[in-house]
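S.K.: Structural data only, the sequence is not supplied:
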């Protein structure tokens, strides 16, 4: 077969195998890297012999850094440090500094004493496994449904430690190749690469964000391609100025664009997420295919013990020291200690180092690559397949029946958010209106300024862990489309939408009833109630239904709701709070929190206000008497 045709078949087969593995992993609900590694090894020379990455020659050494840069940029673009709690930010900072040092030292000692590697190669292994795998951690956490705080820590650690670990490994490699293990020169080299990479990424990020704000004439497609060109352009510039500083540049560029909140960010993140998935799929398959299984077997028990020491001694020690006095429970720390799968950066850098060591005339290139891949296999398979069981045992999974995502930061949506927050429910609000979002943030609510059609934002908001999705914008049609989309894509336990069933055709009602409930009332007009709240012509109250008066209370409630004078908001049953559904059947003992419209004469109406509605004292005291106005 012609050489060019062989390369084409190799690339196409890698793409098909990688994407096929991703699809199968989604169907089987397994971490995708598990199948990517399995397919890569199975199709490589150690398996069926269909994939021979060595055909790419030096092209593999060019392809790997460019793909890794794209993956790290996408990670930086999705990082949410500015919205993280203080203890989360502190834990991430400690893990990428103190934790990285503990991992480097611990893995080095394990490789030297257990694996019997010489000190230079042992230090190189320690630097390679400092990184974790954010591209593995993200899908794993979504399947496990771990608490959002733990997810933020693990993903933040992975995104920030990848470039740091990769640069550290390059510095160690240069010292090994030069037969000079001077720590001081190594620290200077590390600091230089991190500093140059950070500076170039920051300057390029702010410059690019400024241009994108001015260039309103660009289409979304051209914006995405411009950003892609900027990523690879700044990565290459950084590499030319200071070798191996480009990875830090890629991450910092992504973080800066995220902070700058550029226009069209939702479309950009989706595009970069797709490219990142493609890069991960192809790279893992090619790198795994290039792995010799016999070289892993040749490591013997020493290699296995080295990896087990990393998993069961070094990682727990790193986590418990880094999270000391963090406020995390011991169960949360134990979960963090178990979840540290290595991913694409470790595999990529180890593969390149194997080539560099061989070209430098130093033995151990194949052995260290085999040990790193053994680490990847054991951490991914061991931790990936047991993470849900461990999370259940430690009770650190997010409760699927609690918490609410509210789409619509209008006055009614914010009022509901405050009420739920007062009752201790996790509340996340989403809106594309910056003014409404700033008001919600001022009221202490967690807010995402974005379209609710952005799947990535919904995942970050916790759609896969929270129990209720509520669309309560002023547009009933938008609420309908959003609720149907969420039901189809995420299928949360409860989907509520603010729309009126009055004057709806039977076909529309049937369509809306497929797992979607009317929020608050069957005839809700969000716009009217927003105006009532803004004009301060409402009263917040609470009533407890009693068995003796249940029938009369329900009849009176229904009459007031139909006359649109009263709007039920929440109902509490056995200390569980829920947003009212339009067709909910109340029982004796239920508490109902409601809004009552109390019109004022024109001369008493206040001017429109933007202050938050004062509701805290109402819920702090609770048990208000039920006001029954004359009808």
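M.R.: Happy to help now that I have it. On a predicted model such as this, the values are computed, not experimentally measured, just so you know.
S.K.: From here on, just use CA atoms for contacts and neighbour counts.
M.R.: Will do.
S.K.: mind listing the strands for the stretch 451-600 of the chain?
M.R.: 468-471, 494-497, 517-518, 538-544, 566-573, 576-579, 591-597 (DSSP state E, counting those that start in this stretch).
S.K.: Show me what the second one is in contact with.
M.R.: This means strand 494-497. For strand 494-497, the surrounding residues in contact (CA atoms under 8 Å, 6 or more residues apart in numbering) are 467-472, 476, 479-480, 483, 486-487, 515-519, 581.
S.K.: ok, now with 6 Å
M.R.: 468, 469, 470, 471, 479, 516, 517, 518, 519 (CA atoms under 6 Å, 6 or more residues apart in numbering).
S.K.: Would you format the strands of the stretch 451-600 of the chain as a markdown table with mean neighbour count and distance to residue 94 included?
M.R.: Listed next are the strands of the stretch 451-600 of the chain as a markdown table, based on neighbours: other CA atoms under 10 Å; distance: least, CA to CA, whole Å:
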| stretch | mean neighbour count | distance to residue 94 |
| --- | --- | --- |
| strand 468-471 | 26 | 34 |
| strand 494-497 | 25 | 38 |
| strand 517-518 | 24 | 45 |
| strand 538-544 | 20 | 45 |
| strand 566-573 | 21 | 41 |
| strand 576-579 | 19 | 37 |
| strand 591-597 | 21 | 44 |
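S.K.: Comparison target below:
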């Protein structure tokens, strides 16, 4: 028992460690997970899932795959595929069956597998792994249309590939005399109806009960898990692995329903999926038989080459003719098809089933599937970003800044960022507030940034930072709270209203974002008044000769250092770091008086102060402490937003 607990702890710790290392090093997480599983399993025999976990191993793997596919379905909203609906339909209706047939032929004639094994393997390799595609798309910052195609194909074809494998396996069982043909046809038709119809009805049932308040908030996630697992298991009673289609349809149904709690549910499911994917990849890789791996020869290599370089590109190129895609998009989609956790899990299940029913090369199918999975992950994970850059199919050169609230301050900030190569977008609910930004050729979006339309049109994944800079402090807090889980709570910033508040009116510390400047009292009208006084945004690059200390000495008084851009293109905000200072090569963006006019402005201001009749030094000191927007010498312009 202690050994099992230790191995489970190792699987969880190694999986999350691989995900963290991948985040720090920008390496594909799946590559590290495969390496960890291979070391723990075939190389050292520390973990043998079949031996260690016994009969519960395969059911647990099936349930985990079902949860992963359901979470993937939750990300598929029909509004996202308005531009790619024809392409998605062709990838599902035509490309899937063609890949099945041609891969089966290649597995038999090139790979040397028997017909039953080749047919099942061809069906399994229809899938293109959402658990692999999603991280790759985030890292590559792919344009919305090819990204949508790859995402939809990966999630829908995962369920269809498993269903194709069921059909191929059951066909073998009929031809070998294990099952009757009439029962097979009836089971397939009935299971398809139950899977699609049942998934839709379960999704509508969840949406109805949740929106009508029949389930309390603290029970929504447990109820959702119970319904997903139950729907998967009940459909599998009718036809093995058909439950994967049920949970996928259920997820898509919920994704297209109007549920207020859907965002919270999706975030929780995403966290669960990361844990499940990490653990499953290690488990399934550890289950590989070293003797089977040693048997792989030139036939397995030739089969992998056929799958990657011939079958996929040719079929995708053919079925997407006239689908409204450019040749660049067709080329990229034809190349990118990494197989993932579903291919590995389903191959393991059917490999054992084929072996139990007298097919000698059933275990070899698992090794072939792993060879394709490993080759496609390595090849596609490391080539997607360079290929997307070469074909000019990246959404932006690097993650940008989303600024909520149009004003002279935000427009000038956007101009400075854009001139320094940082993509930027300003949004506002009032059309007139975007007038100056449009005149200065800053990208804008008119509408409510918290709306569902904005979620689909803006593609938040293009932005690494959100700045809420409207005159409404409560709205800024709401924007940062909403975007925090998606962008990162340390990457959402806001400006306040500058008014001291009693404890009874202070918002909870869990709400809102970080202050944009080091002075949290620096309010919207303060910043606008500084713009009226002639304050400007400037950028300065530090060098070995011009250090940060020299930069500080050269700046006029009252200069506000907002952020700096590292040599790698990352944005570091001064308000988030207390100890670290910018280094040579970093570009500093500050807000203050023009450096070349600082001395002149100081002298003129002093002369003006000395020239006030009857004003003592104490009176001048008292006047200088009055907030900027209340000083009679600097009234806000009436035509400003």
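M.R.: Noted; the coordinates are in hand. Computed from a prediction, not measured in an experiment: that's the story for all the values here.
S.K.: List the TM-score for the superposed pair.
M.R.: Once superposed, chain against chain, the TM-score is 0.71 (TM-score structural alignment, normalised by the length of structure 1); 511 aligned residues with a CA RMSD of 4.2 Å.
S.K.: between the strands of the stretch 451-600 of structure 1, which one is nearest to residue 36 of structure 1?
M.R.: Closest approach to residue 36 of structure 1 among the strands of the stretch 451-600 of structure 1 (CA to CA): strand 468-471, 33.4 Å.
S.K.: now the closest one, how far from the centre of its chain.
M.R.: Centroid separation between strand 468-471 of structure 1 and its chain, computed with CA atoms, centre = their mean, to the nearest Å, is 20 Å.
S.K.: What helices and strands are in contact with that strand?
M.R.: strand 404-407, strand 494-497 (3 or more CA pairs under 6 Å, 6 or more residues apart in numbering; DSSP states H and E).
S.K.: for the following helix or strand past the first one, the distance to its chain's centre please.
M.R.: Read it as strand 404-407 of structure 1. Once the chain leaves strand 404-407 of structure 1, the next helix or strand it forms, by DSSP states H and E, is helix 411-422. Relative to the chain's own centre, helix 411-422 of structure 1 is displaced by 25 Å; criterion: CA atoms, centre = their mean.
S.K.: how much does helix 411-422 of structure 1 stray from structure 2?
M.R.: Following the fit onto structure 2, the mean deviation recorded for helix 411-422 of structure 1 is 7.6 Å by mean CA distance after the TM-score superposition for structure 1.
S.K.: Specify the angle between that helix and strand 566-573 in degrees.
M.R.: Per axes from the mean of the first three to the mean of the last three CA atoms, to 10 degrees, the angle that helix 411-422 of structure 1 makes with strand 566-573 is 20 degrees.
S.K.: that older thread, residue 133 of structure 1 is nearest to which of the strands of the stretch 451-600 of structure 1?
M.R.: When the strands of the stretch 451-600 of structure 1 are compared (using CA to CA), the closest one is strand 468-471, at 30.2 Å.
S.K.: on average, how far is that closest one from the matching bit in structure 2?
M.R.: Using mean CA distance after the TM-score superposition for structure 1, the mean distance for strand 468-471 of structure 1 is 4.5 Å.
S.K.: What does residue 152 of structure 1 correspond to in structure 2?
M.R.: Matched across to structure 2, residue 152 of structure 1 falls on residue 148, judged by TM-score structural alignment.
S.K.: and its match, what element?
M.R.: Going by DSSP H and E, residue 148 of structure 2 is in helix 144-175.
S.K.: Mind giving me the packing neighbours of that helix?
M.R.: helix 115-124.
S.K.: What range does the helix it packs on cover in structure 1?
M.R.: With TM-score structural alignment as the criterion, helix 115-124 of structure 2 aligns to 119-128.
S.K.: repeat for stretch 13-30 of structure 2
M.R.: Using TM-score structural alignment, the match for stretch 13-30 of structure 2 in structure 1 runs over residues 16-33.
S.K.: List the buried residues in that stretch.
M.R.: Within stretch 16-33 of structure 1, the residues that count as buried by 16 or more other CA atoms under 10 Å are 17, 18, 19, 20, 21, 22, 25, 30, 31, 32, 33.
S.K.: Spatially central residue for structure 1, please.
M.R.: Closest residue to the average C-alpha location of structure 1: residue 460 at 4.8 Å, with CA atoms, centre = their mean.
S.K.: Strands of the stretch 151-300 of structure 2, start to end?
M.R.: Counting by DSSP E, counting those that start in this stretch, the stretch 151-300 of structure 2 contains no strands.
S.K.: And the stretch 501-641 of structure 2, by the same measure?
M.R.: 514-515, 536-541, 560-565, 571-573, 587-592.
S.K.: Which position in structure 2 pairs with residue 239 of structure 1?
M.R.: Matched to structure 2 by TM-score structural alignment, residue 239 of structure 1 sits across from residue 236.
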